[in-house]
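1. Structure for this input, please:
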Amino acid sequence: MWRHIASNALTFFVILVFLVGGGVIWAQREYETAGPLSEAICLEVPRGSNMSRVSEDLAEQGAVTSATLLRLGADYSDKTQSLKAGSYLVPENASMAEIVDIVTRGGASTCGTEVIYRIGVNSAEVEVRELDPTTGRFEDVAEFDPAADEVPEEYTRVREASDTRYRVALAEGVTSWQVVEELRSVDVLEGEVEVPEEGSLAPNSYEVAPGDSRADLIDRMQRAQEVILSEAWANRAPDLPLTGPEEALVLASIVEKETGVAEERPQVASVFVNRLRRGMRLQTDPTVIYGITEGQGVLGRGIRQSELRQATPYNTYVIEGLPPTPIANPGRAAIEAALNPAETQYVFFVADGTGGHAFAETLDEHNENVARWRQIEAEQGEDTQAN
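-> This is a model prediction of the structure:
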């Protein structure tokens, strides 16, 4: 009898092991298989939330088949305590394992509302936009000039939301004075800041959070520029007529201000490098303008002949070589072009009417290009008068 009982118990135990094992295999497969979402969604994880509330939210939105199974999977993979607040894009058919990875990975939020403070060469604007999870594209909600326009209600609304993300975007060629002036109007940042050295800020897009220090943001921009300049200097072309990274930054800033077409940077850089090698004056208008404005805003008019003749440290029609400092904050591409210019014999260039330039090796060629440009200017003037 006891032998029969023992045999039945052993059989029951074996069946139980198989059932549990099968259940684990099923649960693991369910946790890792494609989920039921037919369209991507934006999942908000509020500060102070937990995996239990997130899993219930996901179940309500039809993103997972079982809130319990998602919690168990997060526990089993030791990710429950790694939940990060933010707004996250959950793609269609995302598995539970993928969703848990998304909400615990950290880093910037991937969807929701975003405010971008754009600092441009000629203007600044604040852009409010939201990601449409079904298309993966940002849709503009509001745009305004903080110096001239009334603050729209859309901006006030998103400023009060806890999951709104913020970025400060610097355009290539802005001056340090412009950056500081515009940062003072960014109302999510705090603290005063002095105008840093010209050229020391890396144009880029920087994630910020309410309460961040303006000085800390400037420090991030400077560290980024130091890294870019150091890497470019280490990989520079041989025999450049530059004494060090500081002069490279000056040259890069001139290239940045002279370039309307990004692809032309290496050619524009080659003109200035060739002029430096031959002992020719650089004769570039942006340096003259910087000497007039000191980087504080846009000149807003043409350069006068008296200003072209005036001896200033930045008048490259008068001085030899490079000006004493950069004239703007150049981007990575301009820095790399200055340190790896195209191999040309160009020493002249002039606008060609398309936004780019016509390059020349000789003065005769240059004069022909100038004559064509003058003709284009005259024709454009006639068209303006006709309109």
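2. Please make it C-alpha for all contacts and neighbour counts, starting now.
-> OK.
3. how about the helices of the chain, start to end?
-> Assigned by DSSP state H, the helices in the chain fall at 2-32, 51-60, 67-76, 96-104, 153-159, 176-183, 214-234, 245-258, 265-278, 285-293, 305-309, 332-339, 363-386.
4. Tell me which other helices or strands the fifth one touches.
-> Read it as helix 153-159. Applying 3 or more Cα pairs under 8 Å, 6 or more residues apart in numbering; DSSP states H and E, one finds that helix 153-159 contacts strand 137-144.
5. Out of the helices of the chain, which is the most enclosed?
-> Counting by mean count of other Cα atoms under 10 Å, helix 332-339 has the highest mean neighbour count of the helices of the chain, with a mean of 26.
6. Could you list every helix and strand in contact with it?
-> With contacts defined as 3+ Cα pairs under 8 Å, 6+ apart, helix 332-339 has these neighbours: helix 214-234, helix 245-258, helix 265-278.
7. mind putting the ones you listed in JSON lines, distance to residue 144 included?
-> Output for these, formatted as JSON lines (distance: least, Cα to Cα, whole Å):
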{"stretch": "helix 214-234", "distance to residue 144": "21"}
{"stretch": "helix 245-258", "distance to residue 144": "26"}
{"stretch": "helix 265-278", "distance to residue 144": "31"}
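8. Here is a second sequence; please produce its structure as well for comparison:
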Amino acid sequence: MSNGQDYSGGYYDGGDSRYLQQEDYQHQWPPHQQQEYPHGGQWNGEQYSYPHDGQRKGERYGDPHYQQQPQYGWRDEAHYGHHGYDPRQYEAYAPQVYQARPVGARGAKERRRKRNPFLAALVTLLLLSGAGFGGYYTLDEFGFFGPDDYTGSGNGQNAIIEVRQGDSGGEIAKTLTAAGVVKSEVAFLAASARNPDSKTIQAGWYKLQKEMSADAAVLALLDLKNRYVKTVVVTEGMSTFDIYKKLATELGRPIQDFQDAAKDPVALGVAETWFTRKDGRAITFRSAEGFLFPATYEFDPDTTPEQALKAMVAKFNQVTAEIRFTESVASKSAYSPYEALIAASIAQKEVRSAEDFSKLTQVLYFRAYSRRFSCNCLKADSTLNYFFKLNGSPAKPSKDITQAELEDESNPYNTYAHSKMPPTPIGNPGKTALNAAVNPADTSYRYWMVIDASGTAAFTSSQSTHCSNTKKAIQAGLPARPC
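-> This next block holds a predicted model:
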């Protein structure tokens, strides 16, 4: 400030053309010095207003609301600052500087003459892009002739990136640049501005190539074929422990994490009302078995065990709602929706076709709830095998199941030793089997047997005919147990 000069009481720094001004002059300057100002200025007793004279219109010096901050000083072609003020007061109180700049028609004309229309259009595009995507970029970043960009659709090297839910265009641009997919953030923002479909880019993981042009990157993100997901196929009838094993392999998580996540099915979205029975058997524990709907699922790489299982339960809830499973079964007095779900899971294991599903659910209901079938035992080998696998043992063909195992009452899934439906479903049935449990066939069958390798099932109401069918199965090479 040593080179400052006095301009009619104002203060001008001749070194860098800056003018320092007091922040709150109306309270600090002597009242007699605030009465008159050159160039048409007016003082209303509270603040100084400068009327429009080609330079300013309605601007108020020292007003803290003017352009969001106080304005300190003003320069025209001949004068600097407000006249008649002690420069020491300016120096003591002014916290900011006001950059001197040329004004008037001549200066504006000179500036207009220097403008580059191509550059102006480029900067306008950049500003629009930055505003739309939550970013601000300078001309240095943008480049005089346009943003730095690659050409082509990539160099063949893959990059896995994530577009998070709620990401702005600027955030996506940063992710792509950091991964080496695009050369600059500005290039991606400019390409996004050129492509109106960029607004529909979905959250998720993507498998892209490195060194793509920004336009190619936008198109790649719009193509769902580039989504990077883990595909898990759950087939009809798969048990929970098989599903957990598959999920652990595909998602790279310990199987124990899935077992722990499934301990509370209600927390996964299973309604508590499912866990009721009408047959008198108590529900001693709640299992996720039966509620993990078989389908093809696509999970993001960072999907948690809980999220994966919730997606399967949500699919189950959707399908059962579509076929009105609980409403239809609730109208039947003999069994609850949960017991019908168990029947569907057994039918899914024992037979193959939709027609056979409905016949078998009718047989199961007849055996479990009719007084015309002795012991009300289902006598289904699939339930015994479920218990074997539940305890870490392999399933057995029917011919290899011993008599002791058929008589083992300690096995709660032994439907030879225990009546009614087993404690839980023994797998996860698909929509066809669920439909069959809601709409069993109108028959009086009591027995069933798969008689050939193609899965043909023979149903009958006669035990002697059933034994004949068993012989056919053995002759066809199936591992059936003699009648």
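9. What does the TM-score come to for these two?
-> The TM-score (TM-score structural alignment, normalised by the length of structure 1) is 0.55; 253 aligned residues with a Cα RMSD of 3.8 Å.
10. what sits against residue 385 of structure 2?
-> 394, 395, 396 (Cα atoms under 8 Å, 6 or more residues apart in numbering).
11. typo on my end, residue 325 of structure 1
-> By Cα under 8 Å, 6+ apart, the residues touching residue 325 of structure 1 are 198, 199, 247, 250.
12. 7 Å instead?
-> 198, 250 (Cα atoms under 7 Å, 6 or more residues apart in numbering).
13. ditto for the one 5 residues further on
-> Residues near residue 330 of structure 1 by Cα under 7 Å, 6+ apart: 172, 173, 199, 203, 252, 253, 256.
14. how close does the last one sit to residue 141 of structure 1?
-> Translated: residue 256 of structure 1. When Cα to Cα, to the nearest Å is applied, the distance between residue 256 of structure 1 and residue 141 of structure 1 equals 32 Å.
15. Narrow the contacts of residue 385 of structure 2 to just the buried residues.
-> Among the contacts of residue 385 of structure 2, those buried by neighbour count (16 or more other Cα atoms under 10 Å) are 395, 396.
16. ok so, going back, so can I have a markdown table of the helices of structure 1 showing distance to residue 350 of structure 1?
-> Output for the helices of structure 1, formatted as a markdown table (distance: least, Cα to Cα, whole Å):
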| stretch | distance to residue 350 of structure 1 |
| --- | --- |
| helix 2-32 | 61 |
| helix 51-60 | 60 |
| helix 67-76 | 63 |
| helix 96-104 | 51 |
| helix 153-159 | 43 |
| helix 176-183 | 28 |
| helix 214-234 | 27 |
| helix 245-258 | 10 |
| helix 265-278 | 10 |
| helix 285-293 | 12 |
| helix 305-309 | 17 |
| helix 332-339 | 19 |
| helix 363-386 | 6 |
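17. so which of the contacts of residue 330 of structure 1 comes closest to residue 11 of structure 1?
-> Within the contacts of residue 330 of structure 1, the smallest distance to residue 11 of structure 1 is 71.3 Å, found for residue 203 (Cα to Cα).
18. since we're on the closest one, how many residues are nearby?
-> Residue 203 of structure 1 has 24 neighbouring residues, counting by other Cα atoms under 10 Å.
19. quick one on the thing from earlier: so which of the helices of structure 1 comes closest to residue 354 of structure 1?
-> Of all the helices of structure 1, helix 363-386 sits nearest to residue 354 of structure 1, with 10.1 Å by Cα to Cα.
20. contacting residues around the closest one?
-> With Cα under 7 Å, 6+ apart, helix 363-386 of structure 1 has contacts from 348, 349, 350, 351, 352, 353, 358, 360.
21. can you tell me how far the equivalent of the fourth one over in structure 2 sits from residue 458 of structure 2?
-> Under the alignment (TM-score structural alignment), residue 351 of structure 1 pairs with residue 450 in structure 2. Applying Cα to Cα, one obtains 6 Å for the distance of residue 450 of structure 2 from residue 458 of structure 2.
22. Residue 170 of structure 2 too?
-> According to Cα to Cα, residue 170 of structure 2 and residue 458 of structure 2 sit 65 Å apart.
23. So between those two, which is more surrounded?
-> residue 170 (21 against 17).
24. Alignment lookup: residue 233 of structure 1 to structure 2.
-> Residue 233 of structure 1 maps onto residue 326 in structure 2, with residues paired by TM-score structural alignment.
25. Chain neighbours aside, what residue packs nearest to its match?
-> Distances taken as Cα to Cα, 6 or more residues apart in numbering put residue 337 closest to residue 326 of structure 2, at 5.5 Å, once the chain neighbours are dropped.
26. What is the equivalent residue in structure 1 for that neighbour?
-> Per TM-score structural alignment, residue 337 of structure 2 is aligned with residue 245.
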